[in-house]
Each structure stands twice: as C-alpha cells, then as structure tokens.
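Novice: predicted model, plus sequence, below.
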Amino acid sequence: MTAEASKGRLYLVPTPLDHGCAEQAAITEVLPLGTLQVAARLTHWISENAKSTRAFLKRVDAVQPLAQPLQAQAIAELPRTVHKKGDHDPTGARPDARPLLAAALQGQDMGLISEAGMPAVADPGSSVVRAAHALGIEVVPLVGPVSILLTLAASGLNGQSFAFVGYVPQEAAARAQRLRELEAWARKSGQTQLFIETPYRNATLLQALLHELQATTQLAVCQGLTLPQVRCTSRSVAEWRRAMPAPAALALPAVYAIGR
C-alpha cells in the first residue's frame, strides 16, 4: 500500500442553513442520503463549533445511525484566530492547520464542518483544505446547500460573473463607502456582488442600501433559504423604497446581491 493510499480522506460536510433559527427544516429535505451516510460513518471532525456539530450529528443519527455515539466522536475546533481574522489575511499569512489533520495522516477519514452551509465557503475552513492538499490528503466535497449560490440563482442577476465579498463594515461611514464601491463596480462591469450580514443587523443594512444605492440598481435579498418561510425578493432600489419591509420580517439569515 502506498503512503497516499494509507491516508484518510477529508470530507467537506455541508450542514442545513437553519442554525440559530427557531424553526428547522427536516434534514432529509436539504441533505441527500449520500451526504448523511458519509457523515454518519465519520468519527473524527474539524469543526467551527463543537456544540453545533454535536447538534448536527444528533439530527443525522435520527436518520442514519452514527458509527460511534456522540460522546465518542473526536471533535477538534478551529482556532479562535480563524474565527476573528479568517483563514487568510492581507499579508498572505495562514494558520497552520496541519496538526488538525493528524488523524487523516494515520488513516482515519475526517469531516470538516461549519455551523451552516458548506465549510470554507463564507465560513472558516479553507486553511484546513489547503493543508490537506499540501499533505497529500484527498479532499472530497459533499453535496448540500450553499446560500450564496442559492441566492445568485434566485436573484435574476448575472450568474456568469459574480463575486462574494463577505461582510460589509458595521461602522456607518465605512459601510456607506463600501456599498457605493460595490455598486459602482457592479454597474460598470455587470458583475453581481454578493454579501451577507448577521440577522440582527439586517434592518440596518437594508436601510443603508436603500439610502446609498442608485434608484435603478437591482437589489436581491434572500432570507430563510431552505426554510419553510424562505423569501427571495429581487427588484430595483426604487421599488424597495416604496415597499420597505418591517424590521420583524428581516429577522432570518439573509444573503444580499446587487447588480444591474
């Protein structure tokens, strides 16, 4: 057996998008059986949050029995620096994720998991994926919901050229400047610009968007993706201004997209 063959695989395990929501979708409605079967047989995890990983595995176990009980699962959390600074910083420095992959080097399959959606996409984990490639560990992405792509598909905006830019600044002046920059590039290039915000700041962000953007700019907002109360709305800023939703209607996780 070659050294490569003796190593385990790193599976990128997507999770439902309902983390932190009062109402949850049935896990079988958002994750295919194949993904649930792989998750059920894994016993070594690299996690954004161990508590949410255990909650996810409990949901998996109700459909596909786990290979090991919850208390026997080995769950290592990503470092706090990754949560605060991300997997990449402007200097190009990355956290050393190789120690987290020790079990894979010893032949154990591992799962990389975030609190909601696909790990390493709008969530931490890319440093782990990159380390796996450097160590010769096979990386296998599993099928599941990705909020950014679901929003793009539902927006009616350009799906051939787009960029996800993460969070916009919280400070009002910096946020306004950033929104104007994104709009200028979207209008000039035709490239759709996607970004996210935490639910409790959705109302503030939408108000800023309607204040800063031009009336003819197209704005799409997708909330509660994959949930029963999902709502995707795409219309001009002028139309949004005439029908501003109540703050209570903006309490769900949301993805925003602007374009022309």
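Specialist: Looks like it arrived, so ask away.

Novice: every contact and neighbour count from this point should use C-alpha atoms.
Specialist: Will do.

Novice: quick one, strands of the protein?
Specialist: Remark: strands assigned in the chain by DSSP state E are 10-13, 44-47, 74-77, 110-113, 139-141, 162-167, 192-197, 218-223, 231-236, 254-259.

Novice: now for the fourth one, which elements pack on it?
Specialist: The one in question is strand 110-113. Strand 110-113 sits against strand 10-13, strand 44-47, with contacts defined as 3 or more CA pairs under 8 Å, 6 or more residues apart in numbering; DSSP states H and E.

Novice: show me what the longest helix seen in the chain is packed up against.
Specialist: Ranked by residue count and defined by DSSP state H, the top helix of the chain is helix 172-189. If contacts are counted by 3+ CA pairs under 8 Å, 6+ apart, helix 172-189 sits against strand 192-197, helix 202-212, strand 254-259.

Novice: buried sites along that helix?
Specialist: 175-176, 179, 182-184, 186-187 (16 or more other CA atoms under 10 Å).

Novice: any idea how far residue 166 is from residue 196?
Specialist: Look at residue 166 and residue 196: by CA to CA, to the nearest Å, they are 6 Å apart.

Novice: this is the comparison structure:
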Amino acid sequence: MTAHDPARPEARPISLHQQILSELQGHILSGRWPPGHRIPFEHELTAQFGCSRMTVNKVLTQLAAAGLIERRRKVGSFVRQPHSQSAVLEIPEIRSEVEALGLPYRFTLLRRRRRRSTQADRAELGLDAPAPVLALTGRHDAGPRPFCLEERLIHLAAVPEAEAQDFSAEPPGAWLVHHVPWSAAEHRIRARSADAGLAATMACPPGTPCLVVERRTWSAGRPVTVVRLTYPGEAHELVARFAPSQS
C-alpha cells in the first residue's frame, strides 16, 4: 500500500518502505529514541507495519548505513551514540573528490536567483530579519555521470561580492572557502530516496537511496551560507577525523 495526498495530485505516492524509514528516522532524530535505545526487533516491526521482514531489514540496513543505528548480531539494533561535537571536520572541495577517483570534473550552474529571503531561507540560515540571498542550484559531474547536486543559499549581507560571481571558473563552495574565512561549521547527514525531479537531474532511477549532507558555515558568528549536497547511490562516503578534547 502507498499513501497519497489527493490535494497534491502531482506528488509521487510514498512507498511503505519510505514511510517506515521516515518514522524510524523521526524517532531517532527527535530524541524520542535516545542513544542506546533498542530498536524493536524485526518481527516486531513487521507486525507493527504489516509488511514483509525483507522490507524491515532493508530499512534497518539504510539506518545503519546512515550511521543512525548500530546492528549487533543476535542482540538487536540500537540507536548509536552521537559523535563528539568537538570533532575536527574539513570542508572538502568536490573537485578534489572527483579527481581523486581519476575522473574529469565539471560543474554546471543550473539555476541562479537573487531574492529577498523567504521565511524558509531565514530559518535555514538562522537570520532574524529579511535579507538579500543568492539561491544557487548546480550539478557536479564525474566524467560522464552526475556526481553531486548542490543546492545553496548565500547570505549576501555577509558576502556581497558573491553577487558579481558567475561561478563558471570556480564553483560556489570552492569560491567561498577561498574568499571567506569561516570560523564555524555544522554538518547534518541524512538519507533520502530520489524523487522524480532528483532522479531526472542526477540520471538515476526514482527511489535510488541518496546521501544528503547539509552544511552551514559562519564567519565571526555571522551566517555565510547553507548548502545541501545530495549524492546518489554509493557515490560518496563521509570521513571525519576526530581530535581529543583539550579540557
């Protein structure tokens, strides 16, 4: 069975697999299931959602791949402890990621719009008042294949010179790293399935599992940019290097 909103005839029906994945993710990310909480056993979830054990196993495998749960043989699945907030994370350039694979790199700017920030923009950037923003959508390619979809907002009050850039010679992320010193960054990682629009842009089948990395950066306490990077399938892994606390 699939859920469908009759008020939105253009929306794709949501599969039972996606419903289960979204519900379990919600319990974990909201804190309703804290670190160490035991996830219901597969047979319990099968009975709860009225689905096959294969569907439940696929959901748990995705949650484990996203780093949200830990699966222990013959014991069960548990919500993972969060990584240290003092982790030292780099902001890699996507060009370097592609070239490390031995493939030619290309960036294509698909959409560009300067606008007054919407309420959603301000929520994403953490702004208290309306401000001009630059909304960019671009695609990074590795050889003949799409590699990553970039959806970015730049706070023009913090980086006014970004408005004059066409980003043909240097993609937005690389340009910001090279021209705006950042003092703090936040990463959020989640999984999603490719809808029809994303699948068409990234040349992958609808429903393809994708890794989404959302990153916000600040300079001297002022929000600079928020970006959503979507990698289809197995195109990307996130590696973090940790430093011990200096307390």
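Specialist: That came in fine, so what should we check first? No experiment lies behind these values; they were computed from the predicted model shown.

Novice: quick check: TM-score for this pair?
Specialist: After superposition, the two chains reach a TM-score (TM-score structural alignment, normalised by the length of the second structure) of 0.26; 113 aligned residues with a CA RMSD of 6.3 Å.

Novice: about what we covered before: among the helices and strands packed on helix 172-189 of the first structure, which is the most enclosed?
Specialist: Highest mean neighbour count of those: strand 254-259, a mean of 26 (counted as mean count of other CA atoms under 10 Å).

Novice: by how many degrees do that strand and helix 172-189 diverge?
Specialist: Here strand 254-259 of the first structure runs at an angle of 50 degrees relative to helix 172-189 (axes from the mean of the first three to the mean of the last three CA atoms, to 10 degrees).

Novice: the strands in the second structure, which residues?
Specialist: Counting by DSSP E, one finds strands in the second structure at the ranges 38-39, 69-72, 76-79, 105-116, 132-142, 145-155, 184-193, 209-219, 222-232.

Novice: pipe the helices and strands packed on helix 172-189 of the first structure into CSV and attach distance to residue 149 of the first structure per row.
Specialist: Output for those, formatted as CSV (distance: least, CA to CA, whole Å):
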stretch, distance to residue 149 of the first structure
strand 192-197, 10
helix 202-212, 19
strand 254-259, 10
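
Novice: which one, of the ones you listed, ends up nearest to residue 27 of the first structure?
Specialist: Closest approach to residue 27 of the first structure among those (CA to CA): strand 254-259, 19.7 Å.

Novice: who are the packing partners of the closest one?
Specialist: So strand 254-259 of the first structure, by 3+ CA pairs under 8 Å, 6+ apart, packs with helix 147-155, helix 172-189, strand 192-197, strand 218-223.

Novice: closest to residue 104 of the first structure out of the ones you listed?
Specialist: Proximity to residue 104 of the first structure (CA to CA) singles out helix 147-155 among those, at 28.7 Å.

Novice: ok so, going back, make CSV out of the strands of the second structure and add distance to residue 99 of the second structure and mean neighbour count.
Specialist: Shown next, in CSV, are the strands of the second structure (distance: least, CA to CA, whole Å; neighbours: other CA atoms under 10 Å):
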stretch, distance to residue 99 of the second structure, mean neighbour count
strand 38-39, 40, 18
strand 69-72, 32, 18
strand 76-79, 35, 19
strand 105-116, 7, 15
strand 132-142, 8, 21
strand 145-155, 12, 22
strand 184-193, 23, 16
strand 209-219, 20, 19
strand 222-232, 16, 23
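
Novice: make CSV out of those and add distance to residue 23 of the second structure.
Specialist: What follows is those, written out as CSV (distance: least, CA to CA, whole Å):
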stretch, distance to residue 23 of the second structure
strand 38-39, 12
strand 69-72, 14
strand 76-79, 14
strand 105-116, 32
strand 132-142, 29
strand 145-155, 25
strand 184-193, 13
strand 209-219, 16
strand 222-232, 21
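
Novice: for residue 17 of the second structure, find the nearest of those.
Specialist: Closest approach to residue 17 of the second structure among those is made by strand 184-193 (10.3 Å; CA to CA).

Novice: any idea of the angle the closest one forms with strand 209-219?
Specialist: Per the same axes, to 10 degrees, the angle that strand 184-193 of the second structure makes with strand 209-219 is 160 degrees.

Novice: name the helices or strands packed onto strand 184-193 of the second structure?
Specialist: Applying 3+ CA pairs under 8 Å, 6+ apart, we find strand 184-193 of the second structure packed against strand 209-219.

Novice: which strands and helices sit next to the strand it packs on?
Specialist: Counting contacts by 3+ CA pairs under 8 Å, 6+ apart, strand 209-219 of the second structure packs against strand 184-193, strand 222-232.
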